[in-house]
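Peer 1: Pasting the sequence and the predicted model now:
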Amino acid sequence: MILVVGGAGYIGSHLVKELIKTKEVVVLDNLSTGFRSLVDNKALFVEGDIGNVEVLNRIFTEYKIEAVMHFAANSLVGESVKNPYKYYQNNVSSTLNLLNTMIRYNVTNFIFSSTAATYGIPDVDIIDESTSTNPINPYGKSKLMVEEILEDFSNAYSLNYVILRYFNAAGAHNSGDIGENHNPETHLIPIILRHLLGETESISVFGTDYNTEDGSCIRDYIHVTDLSSAHILALNALLDKKVERSTYNLGNGLGYSVKEVIKTCENVTKRKANVIETERRLGDPARLVASSTKIFDELGWKARYDLESIITSAWKWHSQNKL
């Protein structure tokens, strides 16, 4: 059985929906940002927190856990700057509780959901796993701390792990059953789509004078189903002992500008956005694009969905689940 912590959240719920096709799954989520309704009913569900040792002990006692997949992090950059304690408490301290419980119950396979925020503001256009990690906010720092903890645990306790650093998760499951529902919403594609549904008066483009093709920032967007497939490949590689410890970027390798994303949203929805161009935001690099060559070479994974496919799936979800 596979334990998925944070499996009621956006990315975790999409992973669970794919994972239950081949594995027995138990989901642990405190529902602070996740939704019980997103968890497929074929998975077992436990409401609780990874910071609660009693809950963890109960799960590891009742179920024969083969591996743990960790999505239960706080992930808002701005909030992490204002409330770093929350991020170090949940993302680092509570993860230590989880890892310590795994070691005590002799569970040694771990998939960690990490982030491009560990790189900070790199000085390269295409980021690969050898790019220096220099996070600039507590969120990115907390993720990098866990990555370093995993290396130490691997050396000391023979923990096997895969770290997946992904860039901008987007889109919704093609079934239309589950999708992206954050409050507050900070991701570009749902912000645009909610605007096109009439929920906001306008959308903003922060900076139009970057050294890019159209002057707006370029980011790497990846369909959440592509993320799920990468996690499953990584899990199977661990269970089959093909990988002991590795770190992989997950991205499309291309990158799309803010203006390009807005235009594609307009084309998919057949609606016109009210766009306000404004000043740059502090700390926004012009281009953040991932190289996923390593995971392709080692596990055979690459992104399948392009920007239009991502937005089409997201529009199906948002138009059916208007807030």
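Peer 2: Great, that's in hand.

Peer 1: C-alpha only now, for contacts and for neighbours.
Peer 2: Fine.

Peer 1: hang on, V107 packs against Y63?
Peer 2: No. Counting by C-alpha atoms under 8 Å, V107 stays clear of Y63, with 11.5 Å between them.

Peer 1: higher neighbour count, these two?
Peer 2: A side-by-side neighbour count of V107 and Y63, using other C-alpha atoms under 10 Å, places V107 first with 20 against 13.

Peer 1: mind listing what the more buried one touches?
Peer 2: By C-alpha atoms under 8 Å, 6 or more residues apart in numbering, V107 lies in contact with I65, E66, A67.

Peer 1: From T115, how far off is it?
Peer 2: V107 is 24 Å from T115, where distance means C-alpha to C-alpha, to the nearest Å.

Peer 1: host element of A172?
Peer 2: Following DSSP states H and E, one finds A172 outside all helices and strands.

Peer 1: Can you tell me the closest non-neighbouring residue to it?
Peer 2: Excluding its sequence neighbours, the residue lying closest to A172 (C-alpha to C-alpha, 6 or more residues apart in numbering) is G179, at 4.3 Å.

Peer 1: Please confirm that that neighbour is located within a strand.
Peer 2: No. Counting by DSSP: H, G, I helix; E, B strand; the rest coil, G179 is not found in a strand; it is coil.

Peer 1: pretty sure it contacts A8?
Peer 2: No. Using C-alpha under 8 Å, G179 makes no contact with A8, being 11.1 Å away.

Peer 1: Of these two, which one has the most company?
Peer 2: Taking neighbours as other C-alpha under 10 Å, G179 and A8 compare with A8 leading, 30 against 27.

Peer 1: so the more buried one, which of the three states?
Peer 2: Following three-state DSSP, A8 is assigned to coil.

Peer 1: and it, what does it touch?
Peer 2: Counting by C-alpha under 8 Å, 6+ apart, A8 makes contact with V27, L28, D29, L31, G34, F35, R36, S37, L38, V39.

Peer 1: try this one side by side with the last:
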Amino acid sequence: MILVVGGAGYVGSHVVNLLLEKGPVVVYDNLSTGHRGSVDERAIFIEGDLSDQKRLTQIFTLFPVQSVIHFAASDSVREAMGNPEYYYENNVGGTLALLKVMRACRVKNIVLSLAVTEENKLLEQKCMIEQMLEVYTKAYDMNGIVLRYCKSKNVQATDSESPEDAISDGTCNKGFNNVTNVANAHVLVLEALERGELAYKMYDLSNVSSENLQQELEWQAERNVHEMIEDAWNWHENSKC
């Protein structure tokens, strides 16, 4: 069973849909930016905060979780500058809480999903959680993948955006960053972790280093611009629920 933290968001919900074709999924989300209506009915949904260690422990106790995908790191640069305390608590504190519970419950595999800005720069807090994950994998015999992708409108969407707005101006390799392509990459690296092929690795879908993922795990971008519009439209309509 897979736990998807932040699985009610745009990218997270697409990953959940793919994972459900392979087995059961638990979605854990506080719905601060995600939408309950975007979570597939086949998934088990639990509402809660990333920093709530007691709640997380209950999930790992109740369900046979073997791996985690973490989408719950906040990524708004404007809000991070306006309220840095919240961002450190959520991104750094929340990720640390998750890793502590995983370690206590002997869950070894995690994919850390990080959206970057159009300028391909990570928020400071996200750099810290990348480093924290790398240290944890080495110190506590855990396996972790960091998967970076460009935070452009062809990956992220909100209630206020129309389907046409979900297509960006061409920055950040829009063919690679269609949400379905990004979701497929998450599933691919998770499967590699579960097969024991990787211990710690960072893959970047936002620039030419995505070639590493293509060569090592045979990942390919498959969706075109018309399918991008369809993806954005479907999610936009479903998230109104």
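Peer 2: Great, that's in hand. Treat the numbers as computed from the prediction; the structure is a model and nothing was measured.

Peer 1: After superposition, what is the TM-score?
Peer 2: Superposed pair, TM-score by TM-score structural alignment, normalised by the length of the second structure: 0.88. Supporting alignment: 238 aligned residues with a C-alpha RMSD of 2.8 Å.

Peer 1: Now check the first structure for the residue matching L98 of the second structure.
Peer 2: By TM-score structural alignment, L98 of the second structure lines up with L98 in the first structure.

Peer 1: Give me the secondary structure label for its match.
Peer 2: helix.

Peer 1: Run a quick neighbour tally on it.
Peer 2: L98 of the first structure has 21 nearby residues by other C-alpha under 10 Å.

Peer 1: all helices of the stretch 151-300 of the first structure, in order?
Peer 2: Along the stretch 151-300 of the first structure, the segments classed as helices by DSSP state H, counting those that start in this stretch run 188-196, 224-239, 258-269, 293-299.

Peer 1: Kindly name the residues of the second structure that line up with the second one.
Peer 2: Read it as helix 224-239 of the first structure. Aligning helix 224-239 of the first structure against the second structure (TM-score structural alignment) gives residues 179-194.

Peer 1: That stretch: how far from the chain's middle?
Peer 2: 10 Å (C-alpha atoms, centre = their mean, to the nearest Å).

Peer 1: Can you list the buried residues in that stretch?
Peer 2: Residues of stretch 179-194 of the second structure classed as buried: 179-187, 189-191, 193-194 (neighbour count, 16 or more other C-alpha atoms under 10 Å).

Peer 1: so W301 of the first structure makes contact with I295?
Peer 2: Yes. Counting by C-alpha under 8 Å, I295 is a contact partner of W301 of the first structure at 5.9 Å.

Peer 1: can you redo the contacts of V107 of the first structure as TSV with distance to K141 of the first structure, secondary structure and neighbour count?
Peer 2: Supplementary listing: the contacts of V107 of the first structure in TSV, determined by distance: C-alpha to C-alpha, whole Å; DSSP: H, G, I helix; E, B strand; the rest coil; neighbours: other C-alpha atoms under 10 Å:
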residue	distance to K141 of the first structure	secondary structure	neighbour count
I65	29	coil	21
E66	29	coil	17
A67	25	strand	22
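
Peer 1: Show me the contact partners of stretch 52-59 of the second structure.
Peer 2: Residues outside stretch 52-59 of the second structure that contact it (C-alpha under 8 Å, 6+ apart) are G48, L50, G94, A97, L98, V101, C105.

Peer 1: Now for those, which sits with the most neighbours around it?
Peer 2: Of the contacts of stretch 52-59 of the second structure, with other C-alpha under 10 Å as the count, L50 tops at 25 neighbours.

Peer 1: Distance of that residue relative to E227 of the second structure?
Peer 2: Taking C-alpha to C-alpha, one finds L50 of the second structure at 32 Å from E227 of the second structure.

Peer 1: Against W317 of the first structure, how distant is E277 of the first structure?
Peer 2: E277 of the first structure is 27 Å from W317 of the first structure, by C-alpha to C-alpha.

Peer 1: Those two: who's more crowded?
Peer 2: More crowded of E277 of the first structure and W317, by other C-alpha under 10 Å: W317, with 23 against 12.

Peer 1: so the helix or strand where Y85 of the first structure lies matches what in the second structure?
Peer 2: In the assignment (DSSP H and E), Y85 of the first structure maps to helix 84-87. Aligning helix 84-87 of the first structure against the second structure (TM-score structural alignment) gives residues 84-87.

Peer 1: after superposition, how close is the match of helix 224-239 of the first structure to the first structure?
Peer 2: On superposition with the first structure, the mean distance recorded for stretch 179-194 of the second structure (mean C-alpha distance after the TM-score superposition for the first structure) is 0.7 Å.

Peer 1: unless I'm mixing things up, S313 of the first structure is touching G171, no?
Peer 2: Yes. In this structure S313 of the first structure lies within contact range of G171 using C-alpha under 8 Å: 5.5 Å.

Peer 1: Between the two, point out the one with more neighbours.
Peer 2: Using other C-alpha under 10 Å as the criterion, S313 of the first structure and G171 rank with G171 on top: 30 against 20.

Peer 1: what about that one, distance to N74 of the first structure?
Peer 2: Per C-alpha to C-alpha, G171 of the first structure is found 20 Å from N74 of the first structure.

Peer 1: List the buried residues of stretch 58-73 of the second structure.
Peer 2: Those would be I59, F60, V65, Q66, S67, V68, I69, H70, F71, A72, A73, for stretch 58-73 of the second structure by 16+ other C-alpha under 10 Å.
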